[in-house]
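>>> Here is my input; please provide its structure:
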Amino acid sequence: MLSKEDIFREFLESKNLKFTTERQAILERAFANHKHFEADELLVDLRQNKLKISKATIYRTLSLLVKSGLLREVIFGERHAHYEQVYGHEHHDHLVCNGCGKIIEFVENRIEKLQDEVCRRNKFEPESHRLQIQGFCEDCKKMT
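Below is the predicted model of the structure:
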C-alpha cells in the first residue's frame, strides 16, 4: 500500500505540480490528528508549529488533497468547509448539528446497500458518495 505522501506526490506529478515543502507540511499537519478540521484551524496549527504558509497556499493545497482522494470536504453551505481524512479510514456518513456544529459520524450498511442497488438498477458506476444529514443534536434540541 502506498503511503499518503507517495499518493500525493504521484497525484501532483500527474498534474505537473511540485511536491513543495509547504505542501508537505500541510499534508503532515492535516494528518497529525484524526478529527474534522477547518482551513483556518490548520493555519493556526501551522503557525503554532513555526511554519509560515499563506492562507491561499493552504486552501489550494487542501483542494489538491481532496482531488487526490486523501481528504474529503464534509460541510458545505453557509458554514465553512470542514475536512477529514479518507486515506486509511473506513467510509462513513455524517449527522451535522445546525445548532452547535457537532459532527456525528455513522455507518449504516442498509444505506450503503440501497445506494449500490440504485446504481446497479441505473447501470451507473459510482466512484464516491457523501451523505450528510443536517438537523439538531440531542443537546440543542432540548434548548429549543
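
>>> C-alpha from now on. contacts and neighbour counts both.
Fine.

>>> quick one, what contacts the residue nearest to residue 75 when sequence neighbours are not counted?
Take residue 75 and drop its neighbours on the chain: the residue closest to it by Cα to Cα, 6 or more residues apart in numbering is residue 81, 4.9 Å away. Contacts for residue 81 (Cα atoms under 8 Å, 6 or more residues apart in numbering) come out as 38-39, 73-75.

>>> For the comparison step, fold the sequence that follows:
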Amino acid sequence: MKSARQVFMEYLGDNGMSMTHQRRVIVETFLESEGHFTAEQLYTRVSSQVPDIGQATVYRTLKLLVESGLADAFDLGEGVTLYEHHYGHAHHDHLVCVECGRKVEIVDETIERRQAAVAQEHGFTLTRHRMVLYGLCPGCSGTG
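Purely as a prediction, here's the structure:
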C-alpha cells in the first residue's frame, strides 16, 4: 500500500501541480492530526508553524486532500464542515451530539448490510455512503 504522502504527490503530478512548501506543511500537519477537525482548527495548527500562510491556502489544500482520497469531509450543518483521514482508515459512521458537539465513530455491520439491501431494493449499486446520526449524548441528555 502506498503511503498517504505518495498518493498525494501522485495526485498533484497527475493534475499538473507541485508540492509547495506551504502545501507540504499543511499536508504534514493534516496527516499528524487524528480525529475530526475544522479547516479553521487546521489553519491554527499550521499558522503556528508558518505564520505567513493564508487561510485560503489551507482551504484549497484541504480540497485537494479530499479530491485525492486522503481526507473525508462531512457537513454538520450550520456551515460547519469537519475533516478526517480517509486513506487507509476503515469505513465508519458517526453519532454527533447537537448540544456539545461530541462525535463518536461507529461501525455496525447490521446497519451496513441494511443500507446495501435498501440500495439494492431500489436498483442502486452503492459506491460510497455516509451516515451521521444527530442527538444528545448521555452527558447532555442527563442519562450519563
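
>>> which ones among the contacts of residue 81 of the first structure are found in helices?
If you go by DSSP state H, the contacts of residue 81 of the first structure have residue 39 in helices.

>>> Adding neighbour count and distance to residue 116 of the first structure as columns, could you present the contacts of residue 81 of the first structure in TSV?
Formatted as TSV, those follow (neighbours: other Cα atoms under 10 Å; distance: Cα to Cα, whole Å):
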residue	neighbour count	distance to residue 116 of the first structure
38	17	31
39	18	33
73	20	22
74	20	21
75	19	23
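
>>> What segments of the second structure are strands?
71-77, 80-85, 93-97, 103-106, 132-135 (DSSP state E).

>>> List the contacts of the third one.
Taking contacts as Cα under 8 Å, 6+ apart, the residues outside strand 93-97 of the second structure that touch it are 102-107, 130-137.

>>> average distance between it and the first structure?
Aligned to the first structure and superposed, strand 93-97 of the second structure gives a mean residue distance of 0.5 Å (mean Cα distance after the TM-score superposition for the first structure).

>>> What of the first one?
Between strand 71-77 of the second structure and the corresponding residues of the first structure, superposition yields a mean separation of 1.8 Å, by mean Cα distance after the TM-score superposition for the first structure.

>>> Return the members of the contacts of strand 93-97 of the second structure classed as buried.
Neighbour-count burial (16 or more other Cα atoms under 10 Å) is assigned, among the contacts of strand 93-97 of the second structure, to 103, 132, 136-137.

>>> which residue in the second structure lines up with residue 54 of the first structure?
Alignment of residue 54 of the first structure against the second structure is given by TM-score structural alignment, with residue 54 as its counterpart.

>>> Next, work out how far apart that match and residue 27 of the second structure are.
Residue 54 of the second structure sits at a distance of 14 Å from residue 27 of the second structure (criterion: Cα to Cα, to the nearest Å).

>>> What of residue 7 of the second structure?
12 Å.

>>> Have a look at these two and say which one is more surrounded.
residue 27 (23 against 17; other Cα atoms under 10 Å).

>>> To which residue of the first structure is that one aligned?
Counting by TM-score structural alignment, the partner of residue 27 of the second structure is residue 27.

>>> Enumerate every residue touching its match.
By Cα under 8 Å, 6+ apart, the residues touching residue 27 of the first structure are 5, 65.

>>> one step back: a markdown table for the contacts of residue 81 of the first structure, including distance to residue 65 of the first structure?
Below are the contacts of residue 81 of the first structure laid out as a markdown table (distance: Cα to Cα, whole Å):
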| residue | distance to residue 65 of the first structure |
| --- | --- |
| 38 | 14 |
| 39 | 12 |
| 73 | 10 |
| 74 | 13 |
| 75 | 16 |
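
>>> Any figure for the gap between the residue nearest to the spatial centre of the first structure and residue 137 of the first structure?
Centroid-nearest residue in the first structure, with Cα atoms, centre = their mean: residue 72, separated by 2.5 Å. Here residue 72 of the first structure is placed at a distance of 23 Å from residue 137 of the first structure (Cα to Cα).
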